[in-house]
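Student: sequence below, structure please.
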Amino acid sequence: MYPEEFEYYDPETIEDAIETLETHSDREVTPIAGGHSLLPTMKSGLASPDVVVDLAFIDDLHGISRDDGVTTIGSMTEYARVADDEQLWGENRLVAESTAAIGDIQVRNVGTVGGNLAHSDPAADLPAAALAADVTVHAHGPDGPRTIPIDDFFVAMFTTALEDGELLTSVDVPHLGDDDIGVYLKKASPSSGYAIVGVAAVLETDGETITNARVAANGAFGHAMRLSPVEEHLADTPLSRREVAAEAAALATDGVDAYQLMEDEQASADFRAHLLEVYVERAIEDAIDRVTD
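Tutor: All right, here's what the predicted structure looks like:
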């Protein structure tokens, strides 16, 4: 099926892109990043924008840079470039590992980090990893640039804190300490590769004790969410106390109402709750093994 006709713009600067979005704000206008989410919905008729603004030609949105314990990833940087960045595997393995888990090589060569996060697909891999890694989102809109803490970014299914006419421009990924570790595991859909349930975990340690934890899930809820009861149970626990993984996993759905769990042809809400506990336990065990090995 072919999409309906639309106007196409290919700005070369962030400012030009913002101006184009603002100029056409009285119509249905949408930016396009890698296109893996937008194009299928346009072809199926689920989306029919009047104006498409292509971000691919904006050089400032591409690339990876480093400064003072932080790796900055431009929003139009392809998954493959992130997954192949050897330094990132040492600086924050979680972000590299979750990016490498996306789709297949064709998808990773075209899909972008910013497009993934801005789309807020509940089954996407990066949102949970971004939450657990405590990244910082940078955006730019008609009123200029602003910074969005990742804990405030994901609002609902396919909805973020980005405002109308605003673009996600980059994310800052903090480097983990020598005794800290991040892990991403998922139960992938056999048909699409998307996460039925995915769990991202970062354990900050002093080499003997978990001093702090950030654990988040995707696929299970309408949008990626941190699992606060799991995090609280892990804090101040000796790494040698292996049963803490199962104890924390049992708290994965604490405070979660039944309606918040996703239910579709891939899995029922009850099965997702079960998978969530299983993958939380596996992620924590894996993280502890990586620290103590």
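Student: all contacts plus neighbour counts: C-alpha atoms, from now on.
Tutor: Noted.
Student: and the gap between residue 213 and residue 68?
Tutor: 22 Å (CA to CA, to the nearest Å).
Student: ugh, typo on my part, it should be residue 231
Tutor: 27 Å.
Student: give me the more crowded residue out of residue 213 and residue 68.
Tutor: Remark: of residue 213 and residue 68, residue 213 carries more neighbours, 25 against 7, as counted by other CA atoms under 10 Å.
Student: what's the helix or strand for that one?
Tutor: Here residue 213 sits within strand 209-218, counting by DSSP states H and E.
Student: next helix or strand past that strand?
Tutor: Taking DSSP H and E as the definition, the helix or strand right after strand 209-218 is strand 225-226.
Student: what's that next one in contact with?
Tutor: Contact partners of strand 225-226, identified using CA atoms under 8 Å, 6 or more residues apart in numbering, comprise 128, 131-132, 214-218.
Student: so which of the residues you listed is the most crowded?
Tutor: Result: residue 217 is most packed of these (other CA under 10 Å), 32 neighbours.
Student: follow-up on the earlier one: farthest pair in the contacts of strand 225-226?
Tutor: Spatially, the most separated pair among these is 214 and 218, at 13.7 Å (CA to CA).
Student: farthest from the middle of this protein: give me that residue.
Tutor: No residue in the chain sits farther from the centre than residue 5, which is 31.1 Å out by CA atoms, centre = their mean.
Student: ok, that one to residue 43 distance?
Tutor: Residue 5 is 11 Å from residue 43, by CA to CA.
Student: residue 235 now?
Tutor: 48 Å.
Student: what's the answer for residue 248, then?
Tutor: Between residue 248 and residue 43 the distance is 43 Å, computed by CA to CA.
Student: neighbour count: these two, which is higher?
Tutor: residue 248 (20 against 14).
Student: mind listing what the more buried one touches?
Tutor: 229-231, 233-234, 280-281.
Student: just the buried residues of the helix or strand in which it is found, please?
Tutor: When elements are assigned from DSSP H and E, residue 248 belongs to helix 244-249. For helix 244-249, a neighbour-count test (16 or more other CA atoms under 10 Å) marks 244-246, 248-249 as buried.
Student: give me the number of residues near the closest residue in space to residue 66 that isn't next to it in sequence?
Tutor: Using CA to CA, 6 or more residues apart in numbering and skipping the chain neighbours, the partner closest in space to residue 66 is residue 72 (6.1 Å). Residues lying near residue 72 (other CA under 10 Å) number 20.
Student: residues making contact with the helix or strand containing residue 72?
Tutor: Assessed by DSSP H and E, residue 72 sits inside strand 70-74. Around strand 70-74, the neighbours that count as contacts under CA under 8 Å, 6+ apart are 60-66, 88, 113-114, 169-175.
Student: swap in stretch 173-183?
Tutor: Contacts for stretch 173-183 (CA under 8 Å, 6+ apart): 69-73, 91-94, 97, 133-136, 200-207, 283-284, 286-287, 290-291.
Student: ok, of the residues you listed, which come out buried?
Tutor: So, by 16+ other CA under 10 Å, the buried ones in the contacts of stretch 173-183 are 70-73, 91-94, 97, 133-136, 200-206, 283-284, 286-287, 291.
Student: before we compare anything, build this one as well:
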Amino acid sequence: MYAFTYHRPTSARQAAGLLAKKEDAKLLAGGHTLLPTMKQRLAAPSALVDLSACADLKGIVRKGRNLVIGAMSTHAEVAASPEVQEAIPALAFLASHIGDPHVRHRGTIGGSVANNDPAADYPAALLALGATVVTNQRKLTAAEFFTGLYETALEEGEVITRVSFPVASKAGYAKFRNPASRYALVGVFVAKRGSEIAVAVTGAGEGGVFRWPEAEAALKTRFTAKSLDGLKATAKGINADMHADAEYRAHLIGVMAKQAVAQATGKGA
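Tutor: Prediction:
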């Protein structure tokens, strides 16, 4: 690991100011990606801006028809939150199955969203629920925010402050996880908000998280797992690696989608 200076601001405004002043500074949220890459000398920021003391980036609150989660809320806090469990139980379920207890008590929703790992869980929830990512400068819909593998619309000096989720009438999440890392080989989040149906897939796309229009059309007819019987995702554009080839991941998309719908309708775990 190369030498760097360490900063621990107490507000998002202070953090943004440090980013602007310190050349090649990086934000530190949970640190699960940044710190290992620094240890391997694959990243060499001149400064780290630790967000852990920024009280204005924490907290979970229900505001009308929206659930607002501070960027520095940990996965464990999201999973255990009564507000999340009541408003969007599927989101609490998702958070409770991220990594292991150590990861869940250190990792944050803002850090996960900003990193946009193609096998991360939260991007599927944001895209399916139509969430809004709020920064210190603007608001971005999930569709605008996620732009590719490990890529987002965040600009230099921009800090995620919170994520706002519209409350869905029905939602479910299922993933086939890597037994070692617990990352999603394939994860599917389904959501029903009024007449709108969304099915978002993580862990599978060559370009990161994406929606599955064919499944959405089938579920608009009837929101039940049986509506997906016989529906197959195409292997075109699906990631292949040492863990699973494209055809297997495409098969898993259909399986996980049915499980997610079953969970959303109260007919599955």
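Student: circling back: looking for the alignment partner of the residue nearest to residue 66 of the first structure in the second structure.
Tutor: By TM-score structural alignment, residue 72 of the first structure lines up with residue 68 in the second structure.
Student: thinking again about what came up before, filter the buried ones among the contacts of stretch 173-183 of the first structure down to just the ones in strands.
Tutor: Residues of those located in strands (DSSP state E): 70-73, 136, 200-205.
Student: show me the two of the residues you listed that sit farthest apart.
Tutor: Distance extremes for those: the farthest pair is 73 and 205 at 25.7 Å, using CA to CA.
Student: now the helices: where do they sit in the stretch 151-293 of the first structure?
Tutor: 228-234, 244-249, 269-292 (DSSP state H, counting those that start in this stretch).
Student: among these, which comes closest to residue 185 of the first structure?
Tutor: Here helix 269-292 is closest among the helices of the stretch 151-293 of the first structure (CA to CA), at 6.3 Å.
Student: give the other helices and strands that the closest one contacts.
Tutor: strand 181-188, strand 195-205, helix 244-249 (3 or more CA pairs under 8 Å, 6 or more residues apart in numbering; DSSP states H and E).
Student: residues in contact with that helix: which ones?
Tutor: 179-187, 196-203, 207, 217, 220, 239, 242, 245-246, 248-253, 258, 261-263.
Student: next, the angle strand 195-205 makes with that helix.
Tutor: Going by axes from the mean of the first three to the mean of the last three CA atoms, to 10 degrees, helix 269-292 of the first structure is angled at 30 degrees with respect to strand 195-205.
Student: run the angle between helix 269-292 of the first structure and strand 209-218 for me.
Tutor: 140 degrees.
Student: would you mark the buried spots in helix 269-292 of the first structure?
Tutor: Using 16+ other CA under 10 Å as the test for burial, helix 269-292 of the first structure gives 269, 271-288, 291.
Student: next: stretch 100-116 of the second structure.
Tutor: 103-104, 106-116.
Student: quick one: it aligns where in the first structure?
Tutor: Under TM-score structural alignment, stretch 100-116 of the second structure corresponds to residues 104-120 of the first structure.
Student: which residues are contacting that stretch?
Tutor: Against stretch 104-120 of the first structure from outside (CA under 8 Å, 6+ apart): 32-37, 73-81, 100, 102, 124, 126-127, 154, 156-160, 162, 168-171, 223-224.
Student: how near is the residue nearest the centre of the second structure to residue 218 of the second structure?
Tutor: The residue lying closest to the centre of the second structure (CA atoms, centre = their mean) is residue 122, at 1.7 Å. Counting by CA to CA, the gap from residue 122 of the second structure to residue 218 of the second structure is 24 Å.
Student: tell me the contacts of residue 212 of the second structure?
Tutor: Applying CA under 8 Å, 6+ apart to residue 212 of the second structure gives the contacts 198-201.
Student: got JSON lines for those, with distance to residue 48 of the second structure too?
Tutor: Listed next are the contacts of residue 212 of the second structure as JSON lines, based on distance: CA to CA, whole Å:
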{"residue": "198", "distance to residue 48 of the second structure": "37"}
{"residue": "199", "distance to residue 48 of the second structure": "36"}
{"residue": "200", "distance to residue 48 of the second structure": "33"}
{"residue": "201", "distance to residue 48 of the second structure": "32"}
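Student: residues touching residue 152 of the first structure, list them.
Tutor: Residues near residue 152 of the first structure by CA under 8 Å, 6+ apart: residue 161.
Student: that one maps to what in the second structure?
Tutor: Mapped onto the second structure by TM-score structural alignment, residue 152 of the first structure lines up with residue 144.
Student: report how many residues lie close to residue 55 of the second structure.
Tutor: 14.
Student: alignment lookup: it to the first structure.
Tutor: Residue 55 of the second structure maps onto residue 59 in the first structure, by TM-score structural alignment.
Student: with residue 260 of the second structure instead?
Tutor: In the first structure, residue 260 of the second structure lines up with residue 283, judged by TM-score structural alignment.
Student: quick one: that match and residue 104 of the first structure, what's the gap?
Tutor: Here residue 283 of the first structure is placed at a distance of 22 Å from residue 104 of the first structure (CA to CA).
Student: next: residue 64 of the first structure.
Tutor: 21 Å.
Student: element containing residue 119 of the second structure?
Tutor: Going by DSSP H and E, residue 119 of the second structure is not in any helix or strand.
Student: how many residues are close by it?
Tutor: That count, for residue 119 of the second structure with other CA under 10 Å as the rule, works out to 25.
Student: close enough to count as contact, it and residue 203?
Tutor: Yes - counting by CA atoms under 8 Å, residue 203 is a contact partner of residue 119 of the second structure at 3.9 Å.
Student: how close does residue 52 of the first structure get to residue 7 of the first structure?
Tutor: Going from residue 52 of the first structure to residue 7 of the first structure by CA to CA gives 6 Å.
Student: over to residue 115 of the first structure?
Tutor: Where residue 7 of the first structure is concerned, residue 115 of the first structure sits at a distance of 20 Å (CA to CA).
Student: before we move on, the earlier item: need the ones in strands among the buried ones among the contacts of stretch 173-183 of the first structure in a markdown table with distance to residue 19 of the first structure, can you?
Tutor: Output for these, formatted as a markdown table (distance: CA to CA, whole Å):
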| residue | distance to residue 19 of the first structure |
| --- | --- |
| 70 | 30 |
| 71 | 28 |
| 72 | 25 |
| 73 | 23 |
| 136 | 24 |
| 200 | 37 |
| 201 | 39 |
| 202 | 39 |
| 203 | 42 |
| 204 | 42 |
| 205 | 46 |
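Student: for residue 18 of the first structure, state which of those residues is nearest.
Tutor: residue 73 (19.8 Å).
Student: nearest residue to the closest one other than its sequence neighbours?
Tutor: In space, residue 73 of the first structure is closest to residue 64, 4.7 Å off (CA to CA, 6+ apart).
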